[in-house]
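Colleague: next come a sequence and a model predicted from it.
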Amino acid sequence: MSLSKTLKHIFASLLFFISSICLADTTLPLSPEKISSPYPNVKVTSLNSAQSLINEFKQHQYQLANVIKTEQIPTFFVENLPDDLNSLPVQEKISGFIRLLLPTIIEVNEHISAVRHDVITLSKQPKSEWSKTETVWLQNLMTSYDIKSNTIDDLLLRLDIIPVGMVLAQGIDESGWGTSYFAVKGNGLYGEHLSSKGGKYLSTPGGHVKVAAFDNLFAGTARYMYNLNTTSAYKDLWKLRQQLSAEGKLSGYELVESLSHYSTRGEAYVENLQALIKHHKLDSFDQVTFDSSTPIRVRFEN
């Protein structure tokens, strides 16, 4: 074999090796809080008002009644909030806020479910059969979720979805139906303070409180779920979620019982969340999945 052919053969083998590694990596899902480009690669529709968003919803026949009836939702991602939701009539503001946030919550939960599924699949195989990529992937999850025991059962206790109704209720309560300064300017809907690890933030007047800020609603929602799943103050939430799941009773209304530590309002906070979930039927969306329509991306130029 000539030198040129030998070099070509080596180069081809090297390319195959690299592509095999890349393929192995792509088969293992990322936790949503680590996804830097979460949205479909489609043209972004720029909007400048809450009313223009409502018009988009109407154009694409995106109505909550249809979502509840069919348990299907369009892949309609709203990247950030308009600054004039309060300009809408009350019922339209309520429906509009739920519709703009709902696909993001479902998408984040689907990413969590994909990671959880692969962890469970891996746990059923002998460790001797795990690839190096799988071993590193799982160890990174253990580190990220602060699993000191290094056991998969402890990881699965934390690595799980947050019911849609609970996320919606907290987003509504903490952001004032998407109208707070921190929600509009920083995509922070859930009242989270700046992490000790740093990151983007907005300050209250005088700079006494630093509130976490995010690039988009997906990132803010993913980080909120990650914080619930990794902060030891929410051990009661993990245990209650596991119990409710085993009984087939997991819902936002039931799980918010474990959130008395989330707010200084304590039990009054829990009662308010439950009232929101019940009054607006926020637990109606737990089984909703995306339909096969073309993805839509909307961004506000506030």
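Modeller: It's in. Residues are numbered from 1 along each chain as shown.

Colleague: rest of the way, CA atoms for contacts and neighbours
Modeller: OK.

Colleague: helix or strand for the residue most central in space within the chain, which one?
Modeller: In the chain, the C-alpha nearest the mean C-alpha coordinate belongs to V108, at 2.9 Å (Cα atoms, centre = their mean). Assigned by DSSP states H and E, V108 belongs to helix 90-123.

Colleague: by contact count, what packs against that helix?
Modeller: Helices and strands touching helix 90-123, by 3 or more Cα pairs under 8 Å, 6 or more residues apart in numbering; DSSP states H and E, are strand 76-78, helix 152-158, helix 164-175, helix 217-230.

Colleague: for these, which one sits closest to L85?
Modeller: Taking Cα to Cα, helix 164-175 is the member of those nearest to L85, at 11.6 Å.

Colleague: tell me how far the next helix or strand after that closest one is from the chain's mean position?
Modeller: Where DSSP H and E defines the elements, the next helix or strand beyond helix 164-175 is helix 181-186. Centroid separation for helix 181-186 versus its chain: 18 Å, with Cα atoms, centre = their mean, to the nearest Å.

Colleague: same check on stretch 77-88?
Modeller: 19 Å.

Colleague: same question for stretch 99-112.
Modeller: With Cα atoms, centre = their mean, you get 6 Å for stretch 99-112.

Colleague: got it, and stretch 207-222?
Modeller: On Cα atoms, centre = their mean, the centre of stretch 207-222 falls 13 Å from the chain's centre.

Colleague: ok, and here's another one to check against it:
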Amino acid sequence: MERKLLWVISSLVILILWLKIEPQGTEQAGSETLSTEPVKTEAPIKEPAQNSREAIVTEEEEAYFKSHPIDESKPDFAAIEDVQKRKAAFFGYLLPFVQEKNALLLEDRARIQTILDSPEPPSREDKTWIAALRKIHKLRKLGVYTHEDISVLLKYVDIIPASLVLAQAANESAWGTSRFALEGNNYFGQWCFTHGCGIVPNARGEDQDHEVRKFSDARESVFAYIDNLNSNSAYKELRNIRAELRENKQTITGLALVHGLENYSQRGQDYIDEIESLIDYNELWRFNVHTDEATNNE
């Protein structure tokens, strides 16, 4: 009898303890789950960064090229044995395209300044033009344009000194003799990312999909290169240097802007030093001819 009573009492004690402990165990398990499970938050969507060598020809430029045709023939630079004559031919071939592009940029700057100086609000035509410029330079679309929205364009719409253009062209195209210059009129190593848009580099890695863009002529290559420096986020520092020179009414030089090219090549500072040396050794500042009210170039 005593043994049976003890068994009943023991069973009751075990039942009471089980009822008391089990909820705590369940709660603890739940709390561990909450503390160890990472909280899932939606990551912000990031726009893909534009490649520092990406070449883009705008619709406006395509229309311009059609309405302003050029002679597409080019010198055979490799056949010119005399080094100085080859350099002279190279500079003489590309310089007119640099001057043409810079002249167009100065015209656009003048129009922007006229709009800013006018006491009247921008016309419908001006607004359409401003919207197109902002799109080209990857600035967000706006419904209403303030003075600041318009003036910011002056930082993007500006010249690239011929000394810098010619030095980079010489470096990137081996003085016009590279495969990409010969087959694709590409003098600046500019890339594209659509299959068949250009020439596949022999040294392209298996995980890469870029091609070196083909251009119809050298002018297209020069225009696309200058557009890239003026719009790509990789060259923000170059544009800052240029804007500061403008602000201080100082000369816009290739030797100054070259320090904003750190992202043009994986070689970084070594690449900058090389371009700087090309400008100095070949005295390329002598080709800078564009002037306006704000500055003289080198």
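Modeller: Structure received. In this text the structure is predicted, and so the values were computed from the model without any measurement.

Colleague: any idea what the TM-score comes out to?
Modeller: Overlay of the two chains. TM-score (TM-score structural alignment, normalised by the length of structure 2): 0.68; 222 aligned residues with a Cα RMSD of 2.5 Å.

Colleague: sorry, back to before: what's the match for the residue nearest to the centre of structure 1 in structure 2?
Modeller: Under the alignment (TM-score structural alignment), V108 of structure 1 pairs with K101 of structure 2.

Colleague: next, count neighbours for the nearest residue to its match once chain neighbours are set aside.
Modeller: Counting by Cα to Cα, 6 or more residues apart in numbering, F223 is the residue found nearest to K101 of structure 2 once chain neighbours are left out, at 6.3 Å. Using other Cα atoms under 10 Å, F223 of structure 2 is surrounded by 20 other residues.

Colleague: how about D217 of structure 2?
Modeller: D217 of structure 2: 17 neighbours (other Cα under 10 Å).

Colleague: hmm, it is touching F65, no?
Modeller: No - using Cα atoms under 8 Å, D217 of structure 2 is not in contact with F65, being 10.1 Å away.

Colleague: deepest of the helices and strands packed on helix 90-123 of structure 1, which one?
Modeller: Ranked by mean neighbour count, those are led by strand 76-78 with a mean of 25 (mean count of other Cα atoms under 10 Å).

Colleague: who touches that strand?
Modeller: Y39, L100, L101, P103, T104, L217, P295, I296, R297, V298, R299 (Cα atoms under 8 Å, 6 or more residues apart in numbering).

Colleague: and the furthest pair within those residues?
Modeller: L217 and P295 (16.4 Å).

Colleague: follow-up on the earlier one: read off where the very next helix or strand once past the helix holding V108 of structure 1 ends up in structure 2.
Modeller: Proceeding N to C from helix 90-123 of structure 1, the next assigned helix or strand is helix 132-144, under DSSP H and E. Aligning helix 132-144 of structure 1 against structure 2 (TM-score structural alignment) gives residues 124-136.

Colleague: how much does that stretch stray from structure 1?
Modeller: Mean deviation of stretch 124-136 of structure 2 from its aligned counterpart in structure 1 after superposition (mean Cα distance after the TM-score superposition for structure 1): 1.3 Å.

Colleague: flag every buried residue along that stretch.
Modeller: By neighbour count with 16 or more other Cα atoms under 10 Å, stretch 124-136 of structure 2 contains the buried residues K127, I130, A131, L133, R134, I136.

Colleague: check the mean deviation of the helix holding V108 of structure 1 from structure 2.
Modeller: Helix 90-123 of structure 1 sits 0.9 Å off on average (mean Cα distance after the TM-score superposition for structure 1).

Colleague: what residues of that helix count as buried?
Modeller: Of the residues in helix 90-123 of structure 1, those buried (16+ other Cα under 10 Å) are 92-94, 96-109, 111-116, 119, 122.

Colleague: now the angle between helix 164-175 and it, please.
Modeller: 130 degrees (axes from the mean of the first three to the mean of the last three Cα atoms, to 10 degrees).
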